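A.B. asks: Have a look at this fold, sequence not included:
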């Protein structure tokens, strides 16, 4: 559901992503993986570049999320695949407002 500023989309309550967790959320028309690394939220494209696995249903260790299907790993802060400098998931700005996670699907800049 878009907020009054249509740049930001409500992705759910902030408490659904405690530190060390990653979730899958539908944000606008995208599936997004939202991860909490030591209290800081990060959001990347939730569809794995390998074979479309659900990154948000994977395992988070530090800043690295592992896709549950085939083990591809991504840095949640940058979206970069850990073994290749050329493979990168889109990353999105995240903020918390009134205890809700808001994600911007607009390109940075």
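C.D. replies: Looks like it arrived, so ask away. Treat the numbers as computed from the prediction; the structure is a model and nothing was measured.
A.B. asks: make it CA atoms for all contacts and neighbour counts henceforth
C.D. replies: Noted.
A.B. asks: In terms of helix, strand or coil, where does the one residue sitting closest to the centre of the chain fall?
C.D. replies: With distances taken as C-alpha atoms, centre = their mean, the residue of the chain nearest its centroid is residue 43 (2.5 Å). Under DSSP: H, G, I helix; E, B strand; the rest coil, residue 43 falls in the strand class.
A.B. asks: what about the closest residue to it other than its chain neighbours, neighbour count?
C.D. replies: Computed as C-alpha to C-alpha, 6 or more residues apart in numbering, the closest residue to residue 43 that is not its neighbour in sequence is residue 34, at 4.4 Å. Counted with other C-alpha atoms under 10 Å, residues neighbouring residue 34 total 28.
A.B. asks: pretty sure residue 34 is touching residue 23, no?
C.D. replies: Yes. Taking C-alpha atoms under 8 Å as the definition, residue 34 is a contact partner of residue 23 at 5.4 Å.
A.B. asks: Take this one as well and set it beside the first:
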């Protein structure tokens, strides 16, 4: 599954966007597309595992995103969260090709 931005420059370092993506089986995934403060791109589930709020609205650092509701920090590479997040969020493979952001929600 791919999500296309007009241009990857639409997301500047330190920003995120929530998108709904559908996998091959028809299951919807609410995914946060994140460009961290170092300019690296990631895709993770957009819902915090503690407070059920959108992570895409949180503060973004180098390789991490912090939930705005309670300050749990999630590693954008692994999905692991800090207290009080009870479990990690799912991460998805992401690549950028020809000005298109590609997220694999089928793995």
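C.D. replies: Cool, got the structure. All values reported here derive from a predicted model rather than from experimental measurement.
A.B. asks: Overlap in contacts, residue 34 and residue 23 of structure 1.
C.D. replies: Counting by C-alpha atoms under 8 Å, 6 or more residues apart in numbering, the common neighbours of residue 34 of structure 1 and residue 23 are 17, 56.
A.B. asks: Could you pull out the buried residues of stretch 101-109 of structure 1?
C.D. replies: Neighbour counts over stretch 101-109 of structure 1 (16 or more other C-alpha atoms under 10 Å) mark 101-105 as buried.
A.B. asks: And stretch 80-95 of structure 2, by the same measure?
C.D. replies: 80-81, 85, 88-92, 94.
A.B. asks: so the residue nearest to residue 43 of structure 1, which of the three states?
C.D. replies: From three-state DSSP, the assignment for residue 34 of structure 1 is strand.
A.B. asks: ok, now which ones touch it?
C.D. replies: Here residue 34 of structure 1 is in contact with 17, 22-25, 41-44, 56 (C-alpha under 8 Å, 6+ apart).
A.B. asks: run the last query once more with 10 Å
C.D. replies: Applying C-alpha atoms under 10 Å, 6 or more residues apart in numbering, we find residue 34 of structure 1 in contact with 11, 17, 21-25, 41-46, 55-57, 76, 91-92, 94, 101, 103.
A.B. asks: Ok, residue 8 of structure 2 next?
C.D. replies: Contacts of residue 8 of structure 2 by C-alpha under 10 Å, 6+ apart are 35, 41, 96-101.
A.B. asks: Pick out the most distant pair among those.
C.D. replies: Spanning the widest gap among the contacts of residue 8 of structure 2 are 35 and 98, at 17.1 Å by C-alpha to C-alpha.
A.B. asks: circling back to that earlier point, now, which of the contacts of residue 34 of structure 1 lie within strands?
C.D. replies: 11, 22-25, 41-45, 91-92, 94, 101, 103 (DSSP state E).
A.B. asks: and which of the residues you listed is nearest residue 64 of structure 1?
C.D. replies: Out of those, the member with the shortest distance to residue 64 of structure 1 (by C-alpha to C-alpha) is residue 22, at 10.2 Å.
A.B. asks: and the closest one, how many residues sit next to it?
C.D. replies: Per other C-alpha under 10 Å, the neighbour tally for residue 22 of structure 1 reads 26.
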